[in-house]
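Colleague: got a predicted structure here, sequence first:
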Amino acid sequence: MAAITLIEAVTQALAWEMAHDDSVVVLGEDVGINGGVFRATQGLCEKFGELRVLDTPLDELTIAGVTVGLAAQGMKPIAEAQFEGFIYPMMEHIVCHAARMRNRTRGRLTCPAVFRAPWGGGIHAPEHHSEANEHLFTNVPGLRVVLPSSPARAYGLLLAAIRDPDPVIFFEPKRIYRQYKEEVPDDGEALPLDVCYVLRDGTDVTLVTWGAQVKECLEAADQLAQDGVSAEVIDVATLTPLDFDTIAESVSKTGRCVIVHEAPKTAGFGAEIAARIAEECLYSLLAPVERVTGYDIHTPLYRLEGKQLPSTARVVAAVQRAMAAG
């Protein structure tokens, strides 16, 4: 079994599902002949043809509208926004139509669509190419928001997203697209949505994160272990619906929690998790919940981008504050 990168896992999942379900189609800018800006759809047009891998005009609003129409009529479209910052025009159809389809028709119609977008910073890209705005979608009823953090989870979660009868926003952390490889069986086995994954057991503090920041949290856990601090690392994976039970169980055990995400701090999804912890786990806490996030600014250009992204050092410092507090 060959080891593959996260971007290759995305391609592998798309190819599997297209080969086994004729209703699955892919559409977006340059997804066909060029294979996508990051080559996520490379080879799919040659294998499945131009009727199932559609190169669209440079028009995200139309891409989203066509996607909703296809999904409402029984197809399973997978639309790509070339970058997460290009998804804003698509929000009209995603929020006003895709997310409401089941409720609006009282279950007569659903919208089994996936909206893929390379997400986050860390690749020295210009404005609108490095944003982390997943929180704009977590407040929308009827949407699932998924953010994988490894090749295996990208493969399994994308398969599950395509098979889900309702719309899924599937953000792919491009900073780790090709950062490392792992063995991923191409067996069509989906991973469960709406589940947090405990990547490392611990007893002193809970690190809650998703996407590319899983890497920094695991590195921080390794550093903390050298000082005798045992950190549990949780990959949220599906932000909404949130598997809060897994987080609550961990926080009740450790008594401390540090939430790490790349999006700006104010009203980021970490704030929702912190509020739930305050509501349901308050008497288990030994210290205030810490948040390590992006700053409340637009993503800076590459010379300062590293200052914006949560670093391993910032995570370690937050844990040290939590340990000193109680």
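Modeller: The structure has been received and is ready for your questions.
Colleague: make it CA atoms for all contacts and neighbour counts henceforth
Modeller: Fine.
Colleague: what's the longest strand in this protein?
Modeller: With residue count as the measure and DSSP state E as the assignment, the chain has strand 257-264 as its longest strand.
Colleague: quick one: residues in contact with the very next helix or strand once past it.
Modeller: Later in the chain than strand 257-264, the nearest helix or strand by DSSP states H and E is helix 269-280. Outside of helix 269-280, the residues within contact range by CA atoms under 8 Å, 6 or more residues apart in numbering are Glu134, His135, Thr138, Phe244, Ala248, Ile259, Val260, His261, Lys265, Val289, Arg291.
Colleague: this is the other structure I want to compare:
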Amino acid sequence: MRRASLPRLRLWLYRRQISTSSSTRSTAAATNTTSTASALEPPPAGGHLPSIASSTLLRHTREQALRTPGITWADAELDEARGTSSLSTTTAGRETRKMNMYQAIRDALSIALSTDDSAIVFGEDVAFGGVFRCTLGLAEEYGRERVFNTPLTEQGVVGFGIGYASMGSKLGNSTLGGRGMGGTAIAEVQFADYIWPAFDQLLNEASKFRYRSGGQFNVGGLTVRCPTMAVGHGGLYHSQSPEGFFMGAGGLKVVIPRSPLQAKGLLLSSIRDPNPVVFMEPKVLYRSTVEQVPTSDFTVPLGQAEILTSGSDLTVVTYGTSVYRCEQAIHLLTHPPEGNGIEKAVRHALGDWRRSTGTNVSSKPTIELIDLRTILPYDLPLVLRSLSKTHRLLIVHEGPTTGGVGMQIAGDIVSGFTTSSTGSTSEGEGDIGRMRRDAFLGLEAPVKVIGGWDTPGVALQYEKFYIPDEVRILDGMLEVLAY
């Protein structure tokens, strides 16, 4: 049914989008460069979560951006050879620019194309900039042989990417550093909701390519970008969060950034990773998040979660758009609005928490907020280390609860199974098993998961009830704390 009627609807929507932004594209085409387009000041942060603009989790200054934990500069090896690899010298002279997320992604794609002659960008409508403008002007700058549109077939887009990443072109193959004999394929699936036709290609071909060839071939140069998560009005076919369906896809990596700086660094890491990567971009954050982003070439590590706020009483694990809803829920917990039901609920729950923990009447719980960033393989050791301190765990995401990321993490903690879904870590399997046992035996409340409801998709008129908002997350926090 979708192939019979929905494509026409999608194309009409895209043409409408094109007509509303023709002046921007005309300017880019006239200058024949994307440098001017990418250097423009981003529009005011908006979208359906305008409160994100004031988030303390974003890097609002140059100094904050340049000191982002885990950031690695592309010229770090040269700095080390020169003996100038200290933090003060590696950040000296580097510039940042205010970007929203779609500009940061475009910046990462431009760097990938300029530093790797074998890199190509392709997908439905990417040549004119794409629905969300992430590829604006790249075709004019790098040529339509390297940035081009494809037919409306997600299976074909990903299948072509697998073929190119396995065999590639004669351009630049000598620079791939042992990753394989193929080229760098950066594919776009226009919405994550339409990745299902490509599921066979990703799970049966891309994830197994290296293993089934005994290491003779691989598709490590494949990155599949797709906008994901809800925007408030996307309905059944434009608001899905399918990352949980990939949890059993050994051989793939799945990455979801929370901000412009993270998007640029994680995307460049994904493009250069020796494994195929599905890179999911929360579409409500394309314009809602604005921060200072380094203009130079840098990466942020895959497989490593990040502690955004430190705490000792409750661990909250999340990713993508839900990071900011959790931040708002934490604010409601620590500063409940006076004179309404929220204040009463917080007061009663914290009273139970104080009695159970033996703390004084004026104390408030502190929350450790963790952004997974990489969903597969996710950073289980960091979650376990946090849990060994807080002894209480809440997991939040937009995707379906049953079979979702949250249930996988909860299962890994309460079971004795040593999962392979662990990120980059120095701990061995024995260490992780011990950490899991200690974390489980130290639990002071059941692990709670807040996700999307188990319904057939995200219903349009009920979408705001489907997405875990700050009140629902606060309720989960209070339940775990008061247990």
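Modeller: Thanks, I have it. What you are looking at is a predicted structure, and each value in this text was computed from that prediction instead of being measured.
Colleague: TM-score for this pair?
Modeller: Once the chains are overlaid, their TM-score stands at 0.97 when taken by TM-score structural alignment, normalised by the length of the first structure; 324 aligned residues with a CA RMSD of 1.1 Å.
Colleague: and Lys264 of the second structure, what's its match in the first structure?
Modeller: In the superposition onto the first structure, Lys264 of the second structure corresponds to Tyr155 when matched by TM-score structural alignment.
Colleague: what number of residues lie near its match?
Modeller: The tally of other residues near Tyr155 of the first structure (other CA atoms under 10 Å) stands at 29.
Colleague: gap between the helix or strand hosting it and the chain center?
Modeller: Taking DSSP H and E as the criterion, Tyr155 of the first structure maps to helix 151-163. Averaging C-alpha positions (CA atoms, centre = their mean, to the nearest Å) puts helix 151-163 of the first structure 11 Å from its chain's average.
Colleague: now swap in stretch 302-317 of the first structure and tell me
Modeller: Relative to its parent chain, stretch 302-317 of the first structure has a centroid offset of 19 Å by CA atoms, centre = their mean.
Colleague: start and end residues in the second structure for that stretch, please.
Modeller: Using TM-score structural alignment, stretch 302-317 of the first structure lines up with residues 460-475 of the second structure.
Colleague: buried residues in the matching stretch?
Modeller: When burial is assessed from 16 or more other CA atoms under 10 Å, stretch 460-475 of the second structure yields the following buried residues: Leu460, Glu463, Tyr466, Ile467, Pro468, Asp469, Glu470, Val471, Arg472, Ile473, Leu474, Asp475.
Colleague: which of those fall in helices?
Modeller: In helices, judged by DSSP state H, the following of these are found: Glu463, Tyr466, Glu470, Val471, Arg472, Ile473, Leu474, Asp475.
Colleague: surely the second one meets Gly452?
Modeller: Going back to what we said before, that points to Tyr466 of the second structure. Yes: the pair Tyr466 of the second structure / Gly452 is scored as a contact, 5.6 Å apart, by CA atoms under 8 Å.
Colleague: circling back to that earlier point, gap between the match of Lys264 of the second structure and Pro148 of the first structure?
Modeller: Distance from Tyr155 of the first structure to Pro148 of the first structure, counting by CA to CA, to the nearest Å: 9 Å.
Colleague: now the helices: where do they sit in the stretch 151-300 of the second structure?
Modeller: Shown for the stretch 151-300 of the second structure, the helices assigned by DSSP state H, counting those that start in this stretch span residues 154-167, 199-200, 209-212, 260-272, 285-288.
Colleague: redo these as TSV? Include distance to Arg10 of the second structure.
Modeller: Below are these laid out as TSV (distance: least, CA to CA, whole Å):
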stretch	distance to Arg10 of the second structure
helix 154-167	14
helix 199-200	21
helix 209-212	33
helix 260-272	26
helix 285-288	20
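Colleague: end-to-end on stretch 12-28 of the second structure?
Modeller: End-to-end span of stretch 12-28 of the second structure (CA to CA): 23 Å.
Colleague: hang on, the earlier thing: how about the contacts of helix 269-280 of the first structure in a markdown table, adding distance to Thr62 of the first structure and neighbour count?
Modeller: As requested, these are exported to a markdown table (distance: CA to CA, whole Å; neighbours: other CA atoms under 10 Å):
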| residue | distance to Thr62 of the first structure | neighbour count |
| --- | --- | --- |
| Glu134 | 21 | 22 |
| His135 | 23 | 19 |
| Thr138 | 23 | 21 |
| Phe244 | 36 | 18 |
| Ala248 | 41 | 20 |
| Ile259 | 36 | 23 |
| Val260 | 34 | 27 |
| His261 | 31 | 23 |
| Lys265 | 32 | 18 |
| Val289 | 42 | 23 |
| Arg291 | 37 | 21 |
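Colleague: closest to Gly74 of the first structure out of these?
Modeller: When the contacts of helix 269-280 of the first structure are compared for distance to Gly74 of the first structure (CA to CA), Thr138 comes out closest, at 25.3 Å.
Colleague: give the contact list for the closest one.
Modeller: For Thr138 of the first structure, the contacting residues are Arg144, Val145, Leu239, Thr240, Phe269, taking CA under 8 Å, 6+ apart as the criterion.
Colleague: could you check how many residues crowd around the aligned partner of the fourth one in the second structure?
Modeller: What that stands for is Thr240 of the first structure. In the second structure, Thr240 of the first structure lines up with Leu376, judged by TM-score structural alignment. Applying other CA under 10 Å, we find 29 residues neighbouring Leu376 of the second structure.
Colleague: just give the nearest non-adjacent residue to the equivalent of Pro77 of the first structure over in the second structure, would you?
Modeller: Pro77 of the first structure maps onto Ala185 of the second structure when the alignment is built from TM-score structural alignment. Leaving aside its sequence neighbours, Ala185 of the second structure sits nearest to Leu222 (CA to CA, 6 or more residues apart in numbering; 4.8 Å).
Colleague: could you measure from the one you found over to Thr228 of the second structure?
Modeller: Shown here: Leu222 of the second structure relative to Thr228 of the second structure, a distance of 19 Å by CA to CA.
Colleague: neighbour count: those two, which is higher?
Modeller: Using other CA under 10 Å as the criterion, Leu222 of the second structure and Thr228 rank with Leu222 on top: 31 against 26.
Colleague: counterpart of the more buried one in the first structure?
Modeller: Matched to the first structure by TM-score structural alignment, Leu222 of the second structure sits across from Ala113.
Colleague: all set, thanks.
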